[in-house]
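S.K.: Next comes the sequence, and after it the predicted model I'd like to discuss.
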Amino acid sequence: MLRSDINRILREAEAFMLSHGYILPPFSRWSPEEMKARKGEISAILRAGLGWDMTDFGKGDFLKTGLLLFTTRNGRLEDLKRGGGMVYAEKAMISRKDQLTPNHTHIVKSEDIINRGGGVLVVELFGGTSDACDRQKGTTVFCDGIERTLAPGERLRLSPGESVTLMPGDWHAFWAEEADVFVAEVSTVNDDTADNIFEDPEVTRFSGIEEDEAPWRLLVSDYPTMLGTPDQA
């Protein structure tokens, strides 16, 4: 992705979230220079991967296949493994009209996907067999506490205020219809580097960036190269 496109999309995303009454934490508005200057204060942000995130899933066409995210909180895998402590995560996301997040599942993470406003969020679901997507198999999920048994490839249509709870092994793709959707994700600890399993082996979670202008905000994927390794807690 071009850095100039990333900068423009981030500006649009900030305004879109604000239009839905959602105010991001203060560090969302820090420039790269301020983040560098305050590196000594933000080791927990860096370690947890909090902040702006954007991907075209390696397909090279963000509007067709892509997702914009901001991770507001994220716990520790060590706490999840021992069964206590900060075992949760939260994201704010924007799914644009007809923009696909490709079919995938998670090994560890369970999650609620919530339509917070805008159009209709369509979630297409399959079951799994032997850790692979099984397009002949359906699944059972809960939508706002109501059990739904779905046929293979059945599509949930979530209007604003509605949600679905997904467990590891629930293969899912999603996109917005009618208008862009402000999406919330509440989950167990999130590990985007190792816990996203895509049906299409050519899909990648993080995108390469062509630096045609200076960054307006840093992405989570910028942290290692621009801010270095966070200090040990």
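M.R.: Looks like it came in fine. Numbering: from 1, shown residues only.
S.K.: only C-alpha atoms for contact and neighbour calcs from this point on.
M.R.: Noted.
S.K.: surely residue 169 meets residue 134?
M.R.: No. Between residue 169 and residue 134 there is no contact under CA atoms under 8 Å: 10.0 Å.
S.K.: more neighbours, those two?
M.R.: Ranked by neighbour count (other CA atoms under 10 Å), residue 169 and residue 134 place residue 169 first, with 23 against 16.
S.K.: returning to that earlier point: which neighbours do residue 169 and residue 134 have in common?
M.R.: Common contact partners of residue 169 and residue 134 (CA atoms under 8 Å, 6 or more residues apart in numbering): 127-128.
S.K.: if I pick residue 182, what's in contact with it?
M.R.: 17, 20, 92-95, 115-118.
S.K.: Repeat that for residue 50.
M.R.: By CA under 8 Å, 6+ apart, the neighbours of residue 50 are 70-74, 220.
S.K.: so where do the helices sit in this structure?
M.R.: Using DSSP state H, the helices of the chain run over residues 3-19, 32-37, 43-48, 77-82, 223-226.
S.K.: Put this next to the first one:
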Amino acid sequence: MKRSEINNIIEYTIKKAKKLKFPLPPFAYYTPDDWRNLKEDQRELVDNMLGWDVTDFGKNDFEHIGLTIFTFRNGNFNKKNKYPKPYCEKLLFVREGQILPFHFHWYKMEYVINRGGGTLKITLYNSNENEDFNDTDVEVPIDGKIIKIKAGEEVFLEPGQSVTLSSGQYHQWQGVPGTGDIALFEVSTTNDDRVDNRFYEVKSRLPEVEEDEVAKYLMFNDYDKYVRF
């Protein structure tokens, strides 16, 4: 992805969050210089991958296949004594019509809430021992009610609704065309997107960035290049 595209995507999401009245914390607006001057007392931002994340999953077609993420808080798989939080909270911003490709998590269980905007369509499969699609029925809780569907069928989340996705459960979602952008919130167990995503086809979760202009905001995968404690 080009840095100019990433800059524009983050600015677009900030404007949409303001319009939807979802306040973001101060570090959402940090410049590269702010990150360069980060002090030890904010090490948690870096260690736990808090902040922005943008991906097109290596497809170079963000408008159709992609996701914008802001992580508010998170635990840490590798530093549990230092960061004992057992949970993670994110904003997952889905553009109208945009697809998140099929994947599951080996460890994470996630609770996804449609906080406002359009309708989210989620397609579900169980995984089998070979990490392929299983043809078994899928059970998924939506707003506290267990819904049972056939493999590969869909459920829909309107604003205010929520779904619990278990580890090992393949899911793909799309913002239903014609209904608008969607602000999803994810509350999950501790998350590490570098090691806990099993995509069915996509090979690239974290984008390679072409630095065609100066970064206005950083993604968590940029921190190592800027932050020196």
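M.R.: On my side now, so go ahead. Bear in mind that the values here come from a model prediction, so they are computed numbers and not experimental data.
S.K.: Please state their TM-score.
M.R.: The TM-score (TM-score structural alignment, normalised by the length of structure 2) is 0.94; 226 aligned residues with a CA RMSD of 1.7 Å.
S.K.: thinking again about what came up before, residue 36 of structure 1: which of the contacts of residue 182 of structure 1 is nearest?
M.R.: residue 92 (23.9 Å; CA to CA).
S.K.: Identify the residues contacting the residue most central in space within structure 1.
M.R.: Among the residues of structure 1, residue 69 comes closest to the average C-alpha position under CA atoms, centre = their mean, at 4.9 Å. Contact analysis of residue 69 of structure 1 by CA under 8 Å, 6+ apart lists 52-54, 91-94.
S.K.: let's see it at 6 Å
M.R.: 53, 92-93 (CA atoms under 6 Å, 6 or more residues apart in numbering).
S.K.: Neighbour count added to those, as JSON lines?
M.R.: Formatted as JSON lines, those follow (neighbours: other CA atoms under 10 Å):
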{"residue": "53", "neighbour count": "21"}
{"residue": "92", "neighbour count": "21"}
{"residue": "93", "neighbour count": "25"}
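S.K.: ok, those in structure 2, which still hold?
M.R.: Retained in structure 2 (both residues aligned by TM-score structural alignment, their matches' CA atoms under 6 Å) from the contacts of residue 69 of structure 1: 53, 92-93.
S.K.: From these, which land in strands?
M.R.: 53, 92-93 (DSSP state E).
S.K.: picking up where we left off before, any idea which of the helices of structure 1 gets closest to residue 151 of structure 1?
M.R.: helix 77-82 (31.8 Å).
S.K.: Show me what counts as buried in stretch 193-213 of structure 2.
M.R.: If you call a residue buried by 16 or more other CA atoms under 10 Å, then stretch 193-213 of structure 2 has these buried ones: 197-200, 205-207.
S.K.: now swap in stretch 15-33 of structure 1 and tell me
M.R.: 16-17, 24, 28, 32.
S.K.: Give me the ChimeraX select line for the contacts of residue 50 of structure 1, limited to the buried ones.
M.R.: Buried subset of the contacts of residue 50 of structure 1, written as a ChimeraX selection, criterion 16+ other CA under 10 Å:
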select :70,71,72,73,74,220
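S.K.: In CSV: the contacts of residue 50 of structure 1, plus distance to residue 36 of structure 1.
M.R.: Shown next, in CSV, are the contacts of residue 50 of structure 1 (distance: CA to CA, whole Å):
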residue, distance to residue 36 of structure 1
70, 19
71, 19
72, 19
73, 20
74, 21
220, 13
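S.K.: ok, back up a step: any chance of CSV for the kept ones among the contacts of residue 69 of structure 1, columns distance to residue 104 of structure 1?
M.R.: Listed next are these as CSV, based on distance: CA to CA, whole Å:
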residue, distance to residue 104 of structure 1
53, 18
92, 19
93, 17
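S.K.: of those, closest to residue 149 of structure 1?
M.R.: Nearest to residue 149 of structure 1 among these, counting by CA to CA, is residue 93 at 26.3 Å.
S.K.: Which position in structure 2 pairs with residue 219 of structure 1?
M.R.: Taking TM-score structural alignment, the alignment pairs residue 219 of structure 1 with residue 219 from structure 2.
S.K.: mind listing the strands for structure 1?
M.R.: In structure 1, the strands defined using DSSP E lie at 51-55, 67-74, 88-95, 101-105, 111-129, 132-134, 139-143, 146-150, 155-158, 163-166, 171-188, 197-198.
S.K.: Of those strands, which is nearest residue 215 of structure 1?
M.R.: Residue 215 of structure 1 lies closest to strand 51-55 among these, at 11.9 Å (CA to CA).
S.K.: and the angle for the closest one with helix 3-19?
M.R.: In terms of direction (axes from the mean of the first three to the mean of the last three CA atoms, to 10 degrees), strand 51-55 of structure 1 departs from helix 3-19 by 120 degrees.
S.K.: what's the mean deviation for strand 51-55 of structure 1 versus structure 2?
M.R.: Following superposition, strand 51-55 of structure 1 is found to deviate from structure 2 by 0.3 Å on average (mean CA distance after the TM-score superposition for structure 1).
S.K.: buried residues in that strand?
M.R.: 51-55.
S.K.: that older thread, between the contacts of residue 69 of structure 1, which sits nearest residue 158 of structure 1?
M.R.: For the contacts of residue 69 of structure 1, the nearest to residue 158 of structure 1 is residue 93 (14.9 Å; CA to CA).
S.K.: Pull up the gap between the nearest residue to that closest one once chain neighbours are set aside and residue 128 of structure 1, please.
M.R.: Distances taken as CA to CA, 6 or more residues apart in numbering place residue 69 nearest to residue 93 of structure 1, at 4.3 Å, with adjacent residues excluded. From residue 69 of structure 1 over to residue 128 of structure 1 the distance is 26 Å, taken as CA to CA, to the nearest Å.
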